[in-house]
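Student: Sequence isn't available, so here's the structure alone:
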């Protein structure tokens, strides 16, 4: 971001020590916070002063409604700025984009910014201060302070995969509300995949009449039963273009940009099921329900056929019209290229374009689709893949496997967005793998806090920002969607916004704990698996299994049992030494406490599972 290095250095030098000792656990923490000695009481007598520019009246009314809801009383708006016990909004043209200054004095509150987005972010900080006070059960008396703050990155995103499971417009609106409270500004929607096409394209109606529906299935994603003969495809849904327009307006009011993704040329079974002629095999297909049950499925489009590009151009044309975002994501990852190897049309394209192989054919396809996006006045984004032939330098690279792709692309002059899987993927499980049904691997809360959007060697000027990505194979409903996002979303908010010196993990976790009650007030589900004890096993002498217990959160006491009873604080306490398993024990059960209060669920693991981990 502009002036990033200056801001980082300046904030490090002047960040007031009171910010960490203030008892104001803001997320993300602001660049600078200076405390005073007096205070201001916020109540039903507080007024909101309208800015001179009436164009911003809708935004200020939105602020008024939020404040009224928190105070449970009506709030008046006035036209006298800087009056006593008022909240005023001031334009200061010399402020950086999205930056704000929040001043609370014994007389009033003033939020200054160069544009309304800055007001909005200052308002979120102000509302956090009020809500945190409410949760403490104190009077809403705010300490005199001055906050100067600006974002570290322009892209602070969360991605939702709405293909594997469809989430209604209302669910997305509630998700946007929570995003906005923590200064996220991009909602990336993965709209298409093998399991469903979620966007109305009027020129291609089968995409939603066929591609948006699959046979209903419930349970673990892997090994899902194949459709029975004549079974109806009734599970799914899609967004009409009017839905999208409504959603875009809602998000814009909260300064969130919705970025659409159409995943091509792989992950395209829903597209192929709708129009089989775009595939190399041209055989009828069904939209997937779960993991692949048909090895002969065709989930890749034929990239040698010009008619494929005609349909893609129709899709991109309509997307460009209904999404005001300057970005369109075109996918590009995990392509099964063997179809192209066996397709005479694709092989003819290789010869015609002077390409060497199917790997270069993929580069040709991505570049051709990117040109369509650029022709519509948009910027293409693609998942980073290592391809033999270079990609158009205008394609923003979204680095997902690790950080190496972002480093490489940034040095080549390409813009990059970081979402390294092992640090930012929100579908990865948060607790012990034996107890969870999420695929792949673990990304614990403390691990996600380690995410560094500026890894060593990266060209900083080409980094747009980063995001958390939530694939939804095992996320069938809104409560699980929330559970997988929060509180890991707090760590992403901190890492993508804050230019202040990074807090230690224990200090930042104290802030997280302060915000958990706010999620409850908002009826937003969240994971508390970070309180769970973590059990590891190793091989000891004579092939015995030795157990070690750790915690993600400092200051927890762990109690355990081997006798198949549920432990509490009166059971044996783990003392940090390796535990030998008593003869005859079938399970270990552990529970964590903090200040004599149970914090975790009771984790029960079979000894047989631990023997596997010890490789016995």
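Tutor: Right, received. Where do you want to start? This one's a predicted model, so the numbers in the text were calculated from it and none came from an experiment.
Student: For the rest of this, base every contact and every neighbour count on C-alpha atoms.
Tutor: Will do.
Student: Next, the distance between the ends of stretch 176-191.
Tutor: The straight-line separation of the ends of stretch 176-191 (CA to CA, to the nearest Å) is 16 Å.
Student: go on, stretch 232-252?
Tutor: For stretch 232-252, the first-to-last residue distance is 38 Å (CA to CA).
Student: mind checking how far it is from the chain centre?
Tutor: Remark: stretch 232-252 is offset 19 Å from the chain centroid, using CA atoms, centre = their mean, to the nearest Å.
Student: Name the residues of that stretch that come out as buried.
Tutor: Judged by neighbour count using 16 or more other CA atoms under 10 Å, the buried positions of stretch 232-252 are 233, 236-241, 244-245, 247-248, 250-251.
Student: buried residues in stretch 202-214?
Tutor: 206, 207, 208, 210, 211, 212, 213, 214.
Student: Below is an additional structure, to be compared with the one above:
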């Protein structure tokens, strides 16, 4: 598409009617009731040629007569609406997820308390409640600057005063499987208390074992009766007390009541260069604590292990010895701050939790279509425009209000990190022995950058400075390509055939290098993104010329990745990218050191591409969405926040039970996203002998996370299970098979004995989470997820449990009063059930 004319998409042809006045806009914003109802995720038929669609309806009701009809409502609908059935209204797609509701010519205005129903069909998949965005915007028909747009109050979210969870009053209840299942063959269960009772493991331990998360390689109790009373504090040797590289671990110990003083238990550090960098040995005795390590990182993890051994209410542990080192070198967490911004404090707090559980890589996703979140010298437009969403359809002040962002630029979904902010994050991460891997996604997912540089181009062209205008321009005026990205944008891809694109990229990377260097934290790895480019550049004159002069070129995306990778490598930086983009490259044109994040779905043969790229000698970091994407729901229940395109439920047990070395073997224990059995044939595209994966990474994408508390809810306690699998390889985990195999529900490689070992290990882990770590999270103000309750009636009595022990269970009676479960005498009187901690209440489930 001609980028200079892209705004014409927004200027939809409408009847020549007088725009609404401010009074009308204000009245509708305050009074109009908007109700969205998902009717079916799999209707019997779809209009037109579509084989798959979703049927929904919007109902608009005004409490008074209102004859002014020349308004428009703009709202975020993740999946495009393609067919509308309404007497009085049309819906049109603007860009991305933004849609516009306009009154038809013959609409005479709202009649008091008379519903106006707009039934419509949308493409693709949208079924969890959090996918239905808030903050509908009302303006005049042409969104002119003659009136001030408002958000419609009935489409605001609310915070439940009991649970602290978000409520969506504009969204009708989900009550049927027709709203949960996306096809006729879909067998996704509604995870009720009864279903959870049948499928979850009931905790068997009511006291926390002598262990920690993540589990060490070896832990030997030397004397169960000879207690080490850490409340006496630690008398640190100078090598420990005066080492700033250990300060974050000492701070965590102090947080739990383990300080240091001259009268404390003598604690010393021994250096043993034969140990690996992150390995350590720890001996605890009543009168002496000894740490042995080869590096500050090993000593840091030894101190963190002391913190992991204790409970807040019990600082005594048996005399013991730990010998430990990580299974994976790369133990990461990806945080998307681009779609919806995360505060600097959230990042700092997350770094502290990552370090506590021995995660060592923060993949910070700083730019995407919906936002550019890092200030870059000499390019102020990147953050002045690219860091904000508001209601400006010209996008000269901000980006379009994607993802229900509303109109308020000061909303926490907007914002950016200044240079000082970013450098503070770098320094804090370094203190916690964590590498920050910045990512500014390109060439797709680049709309924030494209729009910001369009604004810069316009500014300098108006000033008569063409050379300066074109210096960092990412668009081509004569590019007539029409495409739609996976997020339904038609203008989110920078032009990979323009020299100015690479001038821009080098400028950004050089500024990143300088920011790192200034604080003594060198930029070691840069993630270029390079995923999900679809249909761009097909009618770009620059790309046509490049293709003509380079006949061997087979992929513009591959060309881009190769070129940027060589640029990054030339600056002494390791390049990283997502595996699908890397699949477009010629490996011979790539640098010698490459990190691939393998996010192809295992349930759809994605392990084959992971094997292929690992066999190239690239560092493969497993980013398997079915188990590491923490923006997906914990359970398949519409009230659970999250996306759903790869998995319908990712609870702690699934993360804990992941076997990273043998990806195809999961066909024995997993189901597809439609809860169906599948088959994995590992006879082709096998992993070469001796090839090992580099590591494991969790992911927190943010499209549906509009607050830091929502982000914490999705992270914790799943993050602890991720740390467990990244650091420790359990005996029950399957290694990769030497010979090819076919895996399915009947293949039996993951034997009943192995599964029983896993379940026993889970009981240890669950007890540690529920009886030790939850209290620590609460102490630090983390908004973790309180688990839902599994329940069933056995012999006339209600039996219930949570997957993690330590939570109280409450039942609501017919009158709406909550009681402790053992106070319910008649199970027929029980209506809802929930879990409670010392300070938090979980989401309730219906018992009927």
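Tutor: Nice, thanks for sending it over. Treat the numbers as computed from the prediction; the structure is a model and nothing was measured.
Student: returning to that earlier point: looking at the buried residues of stretch 202-214 of the first structure, which is nearest residue 124 of the first structure?
Tutor: Nearest to residue 124 of the first structure among these, counting by CA to CA, is residue 212 at 36.7 Å.
Student: Hmm, residue 194 and that closest one touching each other?
Tutor: No: under the criterion of CA atoms under 8 Å, residue 212 of the first structure makes no contact with residue 194, lying 10.1 Å away.
Student: shared neighbours of those two, which are they?
Tutor: residue 270 (CA atoms under 8 Å, 6 or more residues apart in numbering).
Student: a helix runs through residue 364 of the first structure, doesn't it?
Tutor: Yes: checked against DSSP: H, G, I helix; E, B strand; the rest coil, residue 364 of the first structure lies within a helix.
Student: What is the aligned counterpart of it in the second structure?
Tutor: Under the alignment (TM-score structural alignment), residue 364 of the first structure pairs with residue 559 of the second structure.
Student: Can you verify my assumption that that match contacts residue 552?
Tutor: No: counting by CA under 8 Å, residue 559 of the second structure does not reach residue 552; the two are 10.4 Å apart.
Student: Same drill for those two, tell me which one is more crowded.
Tutor: Set residue 559 of the second structure next to residue 552 and count neighbours by other CA atoms under 10 Å: residue 559 wins out with 18 against 8.
Student: Contacts only, for that one.
Tutor: By CA under 8 Å, 6+ apart, the residues touching residue 559 of the second structure are 553, 585.
Student: measure it to residue 226 of the second structure for me?
Tutor: In terms of CA to CA, residue 559 of the second structure sits 65 Å off from residue 226 of the second structure.
Student: Residue 401 of the second structure too?
Tutor: 62 Å.
Student: Just list the residues touching the residue positioned nearest the centre of the second structure, thanks.
Tutor: Central residue of the second structure (CA atoms, centre = their mean): residue 700, 1.8 Å from the mean position. Listed by CA under 8 Å, 6+ apart, the contact set of residue 700 of the second structure reads 333, 334, 335, 336, 629, 630, 631, 711, 714, 715.
Student: how about the third one, what's its match in the first structure?
Tutor: Residue pairing (TM-score structural alignment): residue 335 of the second structure is matched to residue 160 of the first structure.
Student: Give me the three-state assignment for its match.
Tutor: Following three-state DSSP, we place residue 160 of the first structure in the strand state.
Student: One more: residue 514 of the second structure?
Tutor: Following three-state DSSP, residue 514 of the second structure is assigned to helix.
Student: gap between it and residue 524 of the second structure?
Tutor: 12 Å.
Student: repeat for residue 461 of the second structure
Tutor: Per CA to CA, residue 461 of the second structure is found 37 Å from residue 524 of the second structure.
Student: Repeat that for residue 801 of the second structure.
Tutor: Noted for residue 801 of the second structure: a distance of 46 Å to residue 524 of the second structure, by CA to CA.
Student: Residue 353 of the second structure too?
Tutor: To residue 524 of the second structure, residue 353 of the second structure is 22 Å away according to CA to CA.
Student: can you tell me which residue in the second structure aligns to residue 525 of the first structure?
Tutor: When the second structure is aligned by TM-score structural alignment, residue 525 of the first structure is paired with residue 783.
Student: Help me confirm that residue 274 of the second structure is found in a helix?
Tutor: No: counting by three-state DSSP, residue 274 of the second structure is not part of a helix but coil.
Student: can you pull the contacts of it?
Tutor: Residue 274 of the second structure makes contacts with residue 294, as judged by CA under 8 Å, 6+ apart.
Student: do you know how far it is from residue 281 of the second structure?
Tutor: 12 Å.
Student: Flag every buried residue along whichever helix in the first structure runs longest.
Tutor: Longest helix of the first structure, by residue count under DSSP state H: helix 116-135. Buried residues in helix 116-135 of the first structure, defined by neighbour count with 16+ other CA under 10 Å: 116-134.
Student: which outside residues touch that helix?
Tutor: Against helix 116-135 of the first structure from outside (CA under 8 Å, 6+ apart): 24, 26, 56, 63, 67, 70, 89, 97-102, 111-113, 139-142, 180-183, 254-255, 514-515, 517-518.
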